[in-house]
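K.L.:
only the shape, not the letters, is given here:
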């Protein structure tokens, strides 16, 4: 039977590339988008061109009170389009960045990082857990910044550090249903994340390459390939782990 993946934040960046790479491997895709419906529909079309099913659902994972409604929408979609088949793979990817040193970080900015990167995936996963298949696999996206430190990344990195702890607890608590949960921590990636800070700066790319063993900045497809590998049968015996995909940044 065809597998089904659910991706949060799938209309752009790492989520988009992960969706496309999974579709190329024969996996049907449901993904969420925040507000750009046109971009979401372009991804749907791209996935459908591979012969796989694809559906985009609007969701703001920060809005915890809306998740019951999202769960019902997802459940209805599964019944109508997938004959009640449950989600095999969940990629908790939705997120935004922040560059502000500790002295300049406001309470509102820290709350935003914790809401979208910690509370969001925590309660999103909690709500849809009954719709995830036994033996399924969850990946929570963290960051290399939870291991190494760059000034201006404290609030974002703190939230991602919490994601890594959350992953271990999910792995322990969901194991009774044989659901595996792992963390994928990308390094510096040339996408539109944080306003394209890496993608649009030759200086930033040169700096990243200089401290990376494989001597280049990461691309979205690097993470899409890693997600596909982690959702493969080769990861059946791996849970509660942190996998860093950074090309060997700051070893």
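P.N.:
Nice, thanks for sending it over. Nothing here was measured: the structure is a model prediction, and the numbers come from that model.

K.L.:
all contacts plus neighbour counts: C-alpha atoms, from now on.
P.N.:
Noted.

K.L.:
give me the neighbour count for residue 95.
P.N.:
Residues near residue 95, counting by other CA atoms under 10 Å, number 24.

K.L.:
surely it touches residue 119?
P.N.:
No - Residue 95 lies out of contact with residue 119 (CA atoms under 8 Å); the separation is 11.4 Å.

K.L.:
can you give me the helices in the stretch 1-150 of the chain?
P.N.:
With DSSP state H, counting those that start in this stretch, the ranges of helices along the stretch 1-150 of the chain come out as 13-24, 37-48, 67-81, 107-114, 120-128.

K.L.:
any chance of these in CSV, with mean neighbour count too?
P.N.:
Below are these laid out as CSV (neighbours: other CA atoms under 10 Å):
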stretch, mean neighbour count
helix 13-24, 24
helix 37-48, 18
helix 67-81, 15
helix 107-114, 16
helix 120-128, 19
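
K.L.:
please name whichever of the ones you listed is nearest to residue 215.
P.N.:
With CA to CA as the measure, helix 13-24 is the member of the helices of the stretch 1-150 of the chain nearest residue 215 (20.4 Å).

K.L.:
which elements pack onto that closest one?
P.N.:
strand 28-33, helix 37-48, helix 220-230 (3 or more CA pairs under 8 Å, 6 or more residues apart in numbering; DSSP states H and E).

K.L.:
so which of the ones you listed is nearest residue 137?
P.N.:
For residue 137, the closest of the helices and strands packed on helix 13-24 is helix 220-230, at 8.8 Å, according to CA to CA.

K.L.:
let's bring in a second model and compare:
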């Protein structure tokens, strides 16, 4: 068996970075994909290498579906040249954007950006990379607890992630004959830099959201990353087509 490899989108910060670090701790070589490319992903690469793992940062813009063919070829060259690998063992579709607003305030440009990145981009990236996933590979698509409960101003974002969850189930059936497992992880309120870092930087917001969780606090990025890495591990080999919420029991 050759070296195990993973690709994590949006891995330059937040949940993506935590996921990349967790997968590296599980012994995988990690491709850190982000819109800013090598410069933006350098911090994640340094952290992984400092801990004894290996990683490389590459540029990927999920809104630019037309670039996915060239991206795939460059990715394969990187896998072969750096690690002698021809396939990916883990694909984590984490990158996404959230533009929030009431029904009357959402513009077509907002709608297209959110759906184009969170759903369209994820769909066509999986399409491009599926032939290069190893048999028995694991795909984890990052969703949100907002597909289960409601929060004002989140309609387009939540709908885009609900589409990702439906996609995950369909892909699990389609790729299952190759032993590929596909699941969705739905983080709850977490102290990350998402949405301008509102939850991370606003104690009042954190306190309000923490009061609505069974465990009495908001999550930390590392807790989401660890859950994704665990779901992608061999110990979870009999789980596919599932939505796993990692929310500390939010809004039960």
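P.N.:
Ah, there it is. As the structure is a computational prediction, the values presented were derived from the model and not from experiment.

K.L.:
rewinding a little: can you say which of the helices and strands packed on helix 13-24 of the first structure is nearest to residue 62 of the first structure?
P.N.:
Proximity to residue 62 of the first structure (CA to CA) singles out strand 28-33 among those, at 12.3 Å.

K.L.:
contacts for the closest one next, please.
P.N.:
With contact meaning CA atoms under 8 Å, 6 or more residues apart in numbering, strand 28-33 of the first structure is reached by 2-11, 19, 22-23, 40, 47, 52-60.

K.L.:
need the nearest residue in space to residue 133 of the second structure, chain neighbours excluded.
P.N.:
Nearest non-adjacent residue to residue 133 of the second structure, counting by CA to CA, 6 or more residues apart in numbering: residue 88, 4.8 Å away.

K.L.:
wait, residue 9 of the first structure
P.N.:
Residue nearest to residue 9 of the first structure in three dimensions, not counting chain neighbours: residue 94, with 4.1 Å by CA to CA, 6+ apart.

K.L.:
what sits against the residue lying closest to residue 218 of the first structure once chain neighbours are set aside?
P.N.:
Spatial nearest neighbour of residue 218 of the first structure, excluding adjacent residues (CA to CA, 6+ apart): residue 189 at 4.4 Å. Taking CA under 8 Å, 6+ apart as the contact definition, residue 189 of the first structure lies against 198, 199, 217, 218, 219, 220.

K.L.:
preserved in the second structure, out of these?
P.N.:
Retained in the second structure by both residues aligned by TM-score structural alignment, their matches' CA atoms under 8 Å are the following of those: 198, 199, 217, 218, 219, 220.

K.L.:
so which of those is the most crowded?
P.N.:
Sorting these by how many neighbours each has (other CA under 10 Å) puts residue 218 first, at 25 neighbours.

K.L.:
tell me who's in contact with that one.
P.N.:
Residues near residue 218 of the first structure by CA under 8 Å, 6+ apart: 187, 188, 189, 190, 246, 247.

K.L.:
these two touch, right, the first one and residue 145?
P.N.:
Spelled out, it's residue 187 of the first structure. Yes - checked against CA under 8 Å, the pair residue 187 of the first structure and residue 145 is within contact range at 7.5 Å.

K.L.:
so between those two, which is more surrounded?
P.N.:
A count of neighbours by other CA under 10 Å puts residue 187 above the other of residue 187 of the first structure and residue 145, at 25 against 19.

K.L.:
which non-adjacent residue is nearest that one?
P.N.:
Per CA to CA, 6+ apart, closest to residue 187 of the first structure is residue 246, 4.0 Å.

K.L.:
map that neighbour across to the second structure for me.
P.N.:
Here residue 246 of the first structure is matched to residue 247 in the second structure, going by TM-score structural alignment.

K.L.:
does that match touch residue 209 like I think?
P.N.:
No - counting by CA under 8 Å, residue 247 of the second structure does not reach residue 209; the two are 10.8 Å apart.

K.L.:
give me the common contacts of the two.
P.N.:
Listed as contacting both residue 247 of the second structure and residue 209 by CA under 8 Å, 6+ apart are 189, 218.

K.L.:
ok, these two, which is more surrounded?
P.N.:
residue 247 (24 against 19).

K.L.:
check contacts around the more buried one.
P.N.:
The neighbourhood of residue 247 of the second structure, defined by CA under 8 Å, 6+ apart, consists of 145, 186, 187, 188, 189, 213, 218, 219.

K.L.:
distance check, it against residue 64 of the second structure.
P.N.:
Note on residue 247 of the second structure: its distance to residue 64 of the second structure, by CA to CA, to the nearest Å, is 31 Å.

K.L.:
so in the second structure, which helix runs the longest?
P.N.:
Counting residues, the longest helix found in the second structure (DSSP state H) is helix 155-175.

K.L.:
what's the burial count for the spatially closest residue to residue 79 of the first structure that is not a sequence neighbour?
P.N.:
Nearest-residue entry for residue 79 of the first structure: residue 85, 7.2 Å, with adjacent residues in sequence omitted and distances by CA to CA, 6+ apart. Using other CA under 10 Å, residue 85 of the first structure has 19 neighbouring residues.

K.L.:
mind checking how far residue 85 of the first structure is from residue 31 of the first structure?
P.N.:
16 Å.

K.L.:
just to revisit the earlier point, just the buried residues from the contacts of strand 28-33 of the first structure, in ChimeraX please.
P.N.:
This is how ChimeraX selects the buried members of the contacts of strand 28-33 of the first structure, with burial counted by 16 or more other CA atoms under 10 Å:
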select :3,4,5,6,7,8,9,10,11,19,22,23,40,47,52,53,54,55,56,57,58,59,60
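
K.L.:
contacts only, for the residue nearest to residue 131 of the first structure when sequence neighbours are not counted.
P.N.:
Take residue 131 of the first structure and drop its neighbours on the chain: the residue closest to it by CA to CA, 6+ apart is residue 86, 5.4 Å away. By CA under 8 Å, 6+ apart, the contact list for residue 86 of the first structure reads 4, 78, 131, 132, 133.
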